[in-house]
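>>> Everything below, folded, please.
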Amino acid sequence: MAGVWRYTLAVAVLMCLWDFTEAVGGAVSRPRPVRRPPKKPKVDPIDLTQPAQNIDIERMTGTWYLLLAASKCSFLMTQGTKVEPTVMVLTRTPDSAQTLSVSTKTRHSHQCWEIRQVYTLTTTPGRLTLKGARPEMNTEIVVGETDYTSYAIIYYQKRGKMTMKLYSRSLDNLSEPMLAKFEQLSEKQGMGLAYLFPFPTYSHCGTVDEDHIINCVPTC
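Next up, the predicted model:
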């Protein structure tokens, strides 16, 4: 009888050991969790936009009339049908070779306003920065394409949001192929026809009262 008891106890111990080794073995044999691949660094759209080769900033100076904008900014999305004629004048800053003075005139509440800004040149020709109150508020600017004498396509990015603008040296409408090209480029940025906003080409502002001269960073 004692022998049978010892045999039963031995079997019970072996079964416990078997269960334990099964448990341990099962844990070891489970496939190791697959590590997620590291996230690709975020690439801003502006970083994928290469400026035209050998942009001569001196030849970009002068008067430019805004003809067309492509943007998803809230202002244009809600007020795009009420945009006013807008003209931009670029001049070299007298006291610095690394900056560009920008004067933009437009109407607001039936009055002419002038917005004065300063663009900082970067080491890449055709790339500029409009500095905000903090670095994350900077506006990055790229002269995507221009022939200096008739048109310029300029990209603006602020806080990851892109705006494209088509400028003309004169008030004459640009050719259909050029307008179609701008539409194609804006489509590549995810801005189809619903995000295109034409600007008037008549009744631009002339002189502006000092009370209507401001220094600020437009949202679009």
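>>> switch to C-alpha atoms for all contacts and neighbour counts from now on
Will do.
>>> What segments of the chain are helices?
All helices of the chain, identified by DSSP state H, fall at 2-29, 57-60, 74-79, 176-188.
>>> ok, the closest residue to residue 61 other than its chain neighbours to residue 119 distance?
Nearest residue to residue 61, sequence neighbours excluded (CA to CA, 6 or more residues apart in numbering): residue 90, at 4.5 Å. Note on residue 90: its distance to residue 119, by CA to CA, to the nearest Å, is 10 Å.
>>> before we move on, what about residue 207?
On the measure of CA to CA, residue 207 and residue 119 end up 23 Å apart.
>>> So between the two, which is more surrounded?
Applying other CA atoms under 10 Å to residue 207 and residue 119 shows that residue 119 carries more neighbours, namely 21 against 9.
>>> Would you mind saying which of the helices of the chain lies nearest residue 95?
helix 57-60 (15.2 Å; CA to CA).
>>> by contact count, what packs against that closest one?
Contact here means 3 or more CA pairs under 8 Å, 6 or more residues apart in numbering; DSSP states H and E; on that basis helix 57-60 packs against no helix or strand.
>>> Next, the buried residues of it.
57, 60 (16 or more other CA atoms under 10 Å).
>>> Share the number of residues neighbouring residue 154, please.
Neighbours around residue 154, by other CA under 10 Å: 20.
>>> now the other sequence, so there's something to compare against:
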Amino acid sequence: MQRALSLVSLLVLGSAWTLQGAHILRETLTLTQEDFDLDRFMGKWYEVAVASTCPHYMQRKRGNPVIVALTLQHDVSDGNFTMMATTFRNGSCQQTSRNYGLTNTPGRFFYHVAKFGADVDSYVVHTNYDEYAMILQLSTEKQSGNTTTIVKLYGRTMDVSPAVSDNFKTLVRRHGMSDAAIIMNQNKGGCVPGEPVTDHATPQRGLPQRTKRNVAPPVDSGYLTT
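You can find the predicted model right below:
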């Protein structure tokens, strides 16, 4: 009788795990854009807005809320893609790159950051390919077990429509953050690493704009920055 009860318990437990696994799988699948098209997603984007549950990340972004120019290129040879990010930082124009690995779920990518021991999953939640893309990034630091959620808004141009902004706010709220957590990046113009950088911020009255030169080499901006 005891053996029979144990067997029943194991079956119930197994069924529970199976249902939980199926639920997690459904959750993962619903995170990504339906019928995601990788080739249409490639090309030039701008990081227009961000929100995150990580205080350190948000502190860095508030200190330099600048639109980041992104270039995505699919490497057909290994099936992955590279993201090149160009932005103003520390008075210079800096460029970083990151390789994203593809998964069996279209619209879901991953990368590992050895410096922080973090595994990062990126999901293209919504996109119409020609105007905007909303990105969800979930990470876990292996050593501490800390988890981080970041939601990003990409645009094919540096401006997005009010409707897209409203939908982005809804997505941010859905992941436990308020509208106050959203940082709208500022347009300071384009730049090319190695060339003189012009600060496009509004100058004080009576003071001329200053031209800055790239005196600092490109640096790794830390995980989840782009």
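>>> Common neighbours of residue 90 and residue 119 of structure 1, please.
Contact with both residue 90 of structure 1 and residue 119 is made by residues 100, 101, 102, according to CA atoms under 8 Å, 6 or more residues apart in numbering.
>>> between those, which is nearest residue 58 of structure 1?
residue 100 (9.6 Å).
>>> wait, isn't that closest one in contact with residue 120?
Yes. With contact defined as CA atoms under 8 Å, residue 100 of structure 1 reaches residue 120; the gap is 6.4 Å.
>>> Mind putting the shared contacts of residue 90 and residue 119 of structure 1 into JSON lines with neighbour count?
Formatted as JSON lines, these follow (neighbours: other CA atoms under 10 Å):
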{"residue": "100", "neighbour count": "23"}
{"residue": "101", "neighbour count": "16"}
{"residue": "102", "neighbour count": "19"}
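>>> Mind putting those residues into CSV with distance to residue 201 of structure 1?
CSV is the format used below for these (distance: CA to CA, whole Å):
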residue, distance to residue 201 of structure 1
100, 25
101, 23
102, 20
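>>> Narrow these to those in strands?
100, 101, 102 (DSSP state E).
>>> In contact with the alignment partner in structure 2 of the second one, which residues?
Residue 101 of structure 1 maps onto residue 82 in structure 2, with residues paired by TM-score structural alignment. Residues in contact with residue 82 of structure 2, defined by CA under 8 Å, 6+ apart, are 71, 72, 73, 74, 75, 97, 98, 99, 100.
>>> What separation is there between residue 115 of structure 2 and residue 13 of structure 2?
38 Å.
>>> let me fix that: residue 214 of structure 2
61 Å.
>>> With neighbour numbers in mind, choose between the two.
Per other CA under 10 Å, whichever of residue 214 of structure 2 and residue 13 has more neighbours is residue 214, with 19 against 12.
>>> And for the alignment partner in structure 2 of residue 127 of structure 1, nearest residue in space, chain neighbours not counted?
Aligned counterpart of residue 127 of structure 1 in structure 2: residue 108 (TM-score structural alignment). Spatially, and ignoring its direct neighbours in sequence, residue 108 of structure 2 is nearest to residue 123 (4.6 Å; CA to CA, 6+ apart).
>>> What of residue 81 of structure 2?
Nearest residue to residue 81 of structure 2 in three dimensions, chain neighbours excluded: residue 74, at 4.2 Å (CA to CA, 6+ apart).
>>> number of nearby residues for the one you found?
18.
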